[in-house]
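Chemist: Task: produce atomic coordinates for the following.
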Amino acid sequence: MAVEHYIGLMSGTSLDGVDAVLLSADSKGSVQALAHAYAPFDPSLKAELLALNSAGHNELQRAALAGSAVARSYAQATRTLLLSQRLAPREIRALGAHGQTVRHRPGEFDGVGFTLQLINAPLLAELSGISVVHDFRTRDLTIGGQGAPLVPAFHRAVFGRADADVAVLNVGGISNVSLLKADGASGGFDCGPGNCLMDGWVQRHQGTDYDAGGQWAAQGQILPSLLAALLAEPFFQQPPPRSTGRDLFHLQWLDDHLARHVPQARPVDVQATLLELSARCVADSLARFAPGSWQHLMVCGGGAFNGHLLQRLQVLLPRLIVSTTEAQGLPPMQVEGAAFAWLAMRWVRHLSGNLPAVTGASGERVLGSYTPA
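Modeler: Alright, predicted model coming up:
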């Protein structure tokens, strides 16, 4: 089998836009990220996707239209990437398109629950001229899994080491950790809010999309009573397998705690507390659910650029080396896109993509649905 090329398309719970990553894969499954492109979401689409995380008027129609808008953004990122590499659509074996998560309720209601990632896959296939693998999470749910996180299998393939136990932390809107032991065993789970609360709070009070480098948070003081109340959320005591999303961690959740505990808090102090929450939920989860001889925490996602957050993680995890995945040859903003290109490759080759030890599923499965070009 000659080397094949795949593109992974990822838009996460931070709702900032689409990362497209070009991946090569040889006959043995060894992969290399070759290039990256980014397409920001239009502000009106971002606002609509955020609104669709909650029940609302005419949401079925709005969700369908938003799925088409997401497909157009994905197609734009794909075109930009192809042009930058002077590649034609026919040279790409498949796109791995995650879609935009607006609901994630595994195991609820009927014992299976549901997870919803908005993407009009047929439209994306028509616009790009490339076959699309999509809906990666649902199959795992049907056999008792959480449907997330799905990136640990890719992390194992790319970052796993035979001489050390290492962990990979993805900090998007929600943070999740992959646990990669030297003996080949793997684990992982969602930790809790990554950027979603910090981004929402800074947008409300500073009018910016994010707190660059955590500089605003670094100017504030942690509010102990608020932090304790936030950490008392039952999710943080729930053992893996577990996953979460904006269904739980949203600004109204924060506002309710503020009203009860620190109604007159300074906004900058709330931001400092939210950053500490994002760091603590990682450190506490590792201590409670994954004690071991971890030597290195490799950070990816948008949170990898929050210097203050990385400093807090290093203080809370003094025995680990905390660094970004850049040092391992894969830039932080390319990791998740590369993971979904890898999952598309796994679908094409009829190979499993989930890790039951991570998701809680009853077995390994080929993940995704396929829409041909």
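
Chemist: C-alpha from now on. contacts and neighbour counts both.
Modeler: Noted.

Chemist: Same question for stretch 231-240: list its buried residues.
Modeler: 231, 236, 240 (16 or more other CA atoms under 10 Å).

Chemist: can you count the residues close to residue 62?
Modeler: Here the count is done by other CA atoms under 10 Å, and residue 62 has 15 residues near it.

Chemist: can you confirm it is in a helix?
Modeler: Yes: counting by DSSP: H, G, I helix; E, B strand; the rest coil, residue 62 is found in a helix.

Chemist: how far away is it from residue 164?
Modeler: According to CA to CA, to the nearest Å, residue 62 and residue 164 sit 48 Å apart.

Chemist: Also residue 333?
Modeler: Distance of residue 333 to residue 164, computed by CA to CA: 24 Å.

Chemist: Which one's more surrounded, these two?
Modeler: residue 333 (24 against 15).

Chemist: got the contact list for that one?
Modeler: Residues near residue 333 by CA atoms under 8 Å, 6 or more residues apart in numbering: 19, 300-302.

Chemist: OK, contacts around the residue lying closest to residue 98 once chain neighbours are set aside?
Modeler: Nearest non-adjacent residue to residue 98, counting by CA to CA, 6 or more residues apart in numbering: residue 10, 5.5 Å away. Contacts for residue 10 (CA under 8 Å, 6+ apart) come out as 18-20, 97-100, 336-337, 340.

Chemist: this one next, for a side-by-side:
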Amino acid sequence: MHSGMSVRHIGLMSGTSLDGIDAVLADFGASPPRLLHTRYLPYSPELRERLLALARPGDDELHRAAVLGNELSHLYSQAVTDLLSECGLQPQAVAAIGCHGQTVRHCPEPGRRYTIQLCNAALLAELTGITVVADFRSRDVAAGGQGAPLVPAFHHALFAHPEIHRTIINIGGIANLTGLASDGGVSGFDCGPGNLLMDAWCLRHTGRPYDEGGAWAKSGRILPELLDALLAHPFLSLRPPKSTGREAFGPAWLARHLSGNEAPADVQATLLQLTVTAIVQAVQADFPDTREIYLCGGGVHNRALVERLRSALPGRPVEPTDRLGIDADWVEAFAFAWLARQILLKIPAGLPGVTGARGARLLGAIYPA
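Modeler: Presented below is the predicted three-dimensional model:
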């Protein structure tokens, strides 16, 4: 450990749901590490639309990306300032900020693989006076990996058990799984859509950014032919390592499978079942021996989704990570605080068995205060 390095780190996460910024202040001097404070900063509808537009091919992309990267960095700085002021801390009390940035493109195809997260890390370091670690995915991609998912190493550090095989399911815009074997083995992959399609459909037809508790989906009926067509997506039958994003499971993909005569509530019910089925099939295929399942991410608040997961995965508990001491809403932001600490300690955090990289690598680029 670096002599004198603070045990406090900040993690900033803004995911594929494009809803806002999760910010956490974490204490790594405790065992286990603990969250000291959290802050959520929502995106304005206008900013969300501009980010969505950049996720599609369009004019003047480089300029728009640079401008948005700067704007996001000011928002990240605001989240950091709010955290510190609410805790009565000065910037010098924090070792580093781990900033994931906002993914606008993720292309895992061999031969043209890249991933783009918007964040002007130099500007963020300048605005906050704190060392920033960003661009966590590029080194794994350079080493032949997919650059995702990155959180399984953190899940292992905090949630592994020496006698119990556990599965952690993160349900954000995309759903991903981490298998934590009792012998210390770690595996993980994106398994398909999480909240992304449900949120987009809900916003389009109700004006609400998400289906609270899954109530709207429960009011509809599952459309078997549509569900079968969606489940035929080739990504769902790929073997790991694999990762995906809005490019594969966006509204345009859904639209190609709709006749236009479907009741909106029925489509929502079918999208919820798509997420459930993709998760359940992945657990059954890759983690049949799991004895405990823990959920994190925004999907934990969709009661209908959680109820269906419990029904489809009987004989084992399906609970939020709160049961393990970490609030399910903040696990991913916590992970990026941890990843920042790993590179400062010169500890590789990449898991080649998860991403397909040629070896474990130090992840992230450091921008000193």
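
Chemist: hang on, the earlier thing: filter the contacts of residue 10 of the first structure down to the ones in helices?
Modeler: Assigned to helices by DSSP state H, the following of these qualify: 336-337, 340.

Chemist: Just the closest of those to residue 86 of the first structure, please.
Modeler: Minimum distance to residue 86 of the first structure across those is 19.6 Å, recorded for residue 337 (CA to CA).

Chemist: tell me the contacts of the aligned partner of that closest one in the second structure?
Modeler: Superposed on the second structure with TM-score structural alignment, residue 337 of the first structure falls opposite residue 333. If you count contacts by CA under 8 Å, 6+ apart, residue 333 of the second structure has them with 11-13, 22-24.

Chemist: Show me where the stretch 151-300 of the second structure has its strands.
Modeler: With DSSP state E, counting those that start in this stretch as the criterion, the stretch 151-300 of the second structure has strands at 166-171, 174-180, 186-193, 292-296.

Chemist: can you point me to the longest strand in the second structure?
Modeler: strand 96-107 (DSSP state E).

Chemist: if you skip the residues just before and after it, what's nearest to residue 181 of the second structure?
Modeler: With CA to CA, 6+ apart, the residue lying closest to residue 181 of the second structure is residue 165, at 4.5 Å.

Chemist: tell me the contacts of the residue lying closest to residue 211 of the first structure once chain neighbours are set aside?
Modeler: Spatial nearest neighbour of residue 211 of the first structure, chain neighbours left out: residue 202 (6.3 Å); criterion: CA to CA, 6+ apart. Shown in contact with residue 202 of the first structure (CA under 8 Å, 6+ apart): 208-211, 271.

Chemist: As CSV, those residues with distance to residue 88 of the first structure and neighbour count would be great.
Modeler: Converted to CSV, the contacts of residue 202 of the first structure look like this (distance: CA to CA, whole Å; neighbours: other CA atoms under 10 Å):
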residue, distance to residue 88 of the first structure, neighbour count
208, 37, 13
209, 34, 15
210, 35, 21
211, 38, 20
271, 45, 28
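
Chemist: Residue 33 of the first structure: which of these is nearest?
Modeler: Using CA to CA, the contacts of residue 202 of the first structure come closest to residue 33 of the first structure at residue 210, 26.7 Å.

Chemist: For residue 123 of the first structure, which non-adjacent residue is closest in space?
Modeler: In space, and not counting its chain neighbours, residue 123 of the first structure is closest to residue 71: 6.5 Å by CA to CA, 6+ apart.

Chemist: For that neighbour, pull up the helix or strand it's in.
Modeler: helix 59-85 (DSSP states H and E).

Chemist: Have a look at how far, on average, that helix is from the second structure.
Modeler: By mean CA distance after the TM-score superposition for the first structure, the fitted helix 59-85 of the first structure averages 0.9 Å away from its aligned residues in the second structure.

Chemist: Tell me the residues of the second structure aligned with that helix.
Modeler: Per TM-score structural alignment, the counterpart of helix 59-85 of the first structure in the second structure is residues 61-87.

Chemist: Could you report the neighbour count for residue 213 of the first structure?
Modeler: By other CA under 10 Å, the residues close to residue 213 of the first structure number 16.

Chemist: do the same with residue 350 of the second structure
Modeler: As a burial measure, residue 350 of the second structure scores 28 neighbours (other CA under 10 Å).

Chemist: same check, this time on residue 58 of the first structure
Modeler: Here the number of neighbours of residue 58 of the first structure (other CA under 10 Å) works out to 8.

Chemist: ok, now residue 345 of the second structure?
Modeler: For residue 345 of the second structure, the count of nearby residues is 13 (other CA under 10 Å).

Chemist: which residue in the first structure lines up with it?
Modeler: Using TM-score structural alignment, the equivalent of residue 345 of the second structure in the first structure is residue 349.

Chemist: if I read this right, residue 188 of the first structure contacts residue 176, doesn't it?
Modeler: Yes: with contact defined as CA atoms under 8 Å, residue 188 of the first structure reaches residue 176; the gap is 7.2 Å.

Chemist: For these two, work out which one has more neighbours and name it.
Modeler: Of the pair residue 188 of the first structure and residue 176, residue 188 is the one with more neighbours under other CA under 10 Å, namely 30 against 26.

Chemist: Using a markdown table, lay out the strands of the stretch 151-300 of the second structure together with distance to residue 222 of the second structure.
Modeler: Putting the strands of the stretch 151-300 of the second structure into a markdown table (distance: least, CA to CA, whole Å) gives the following:
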| stretch | distance to residue 222 of the second structure |
| --- | --- |
| strand 166-171 | 20 |
| strand 174-180 | 20 |
| strand 186-193 | 17 |
| strand 292-296 | 24 |
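
Chemist: quick one: which of these is nearest residue 325 of the second structure?
Modeler: With CA to CA, the closest approach to residue 325 of the second structure among these belongs to strand 292-296: 11.4 Å.

Chemist: Where in the first structure does whichever helix or strand comes after that closest one align, residue-wise?
Modeler: Note on strand 292-296 of the second structure: by DSSP H and E, the next helix or strand toward the C-terminus is helix 303-312. Mapped onto the first structure using TM-score structural alignment, helix 303-312 of the second structure spans residues 307-316.

Chemist: Now find how far off-centre the matching stretch is within its chain.
Modeler: 20 Å (CA atoms, centre = their mean, to the nearest Å).

Chemist: how big's the offset between it and the second structure?
Modeler: Aligned to the second structure and superposed, stretch 307-316 of the first structure gives a mean residue distance of 0.7 Å (mean CA distance after the TM-score superposition for the first structure).

Chemist: Centre of the chain to stretch 128-144 of the second structure, how far?
Modeler: Computed by CA atoms, centre = their mean, the separation of stretch 128-144 of the second structure from the middle of its chain amounts to 16 Å.

Chemist: buried residues in it?
Modeler: For stretch 128-144 of the second structure, the neighbour count (16+ other CA under 10 Å) marks 128-141, 143-144 as buried.
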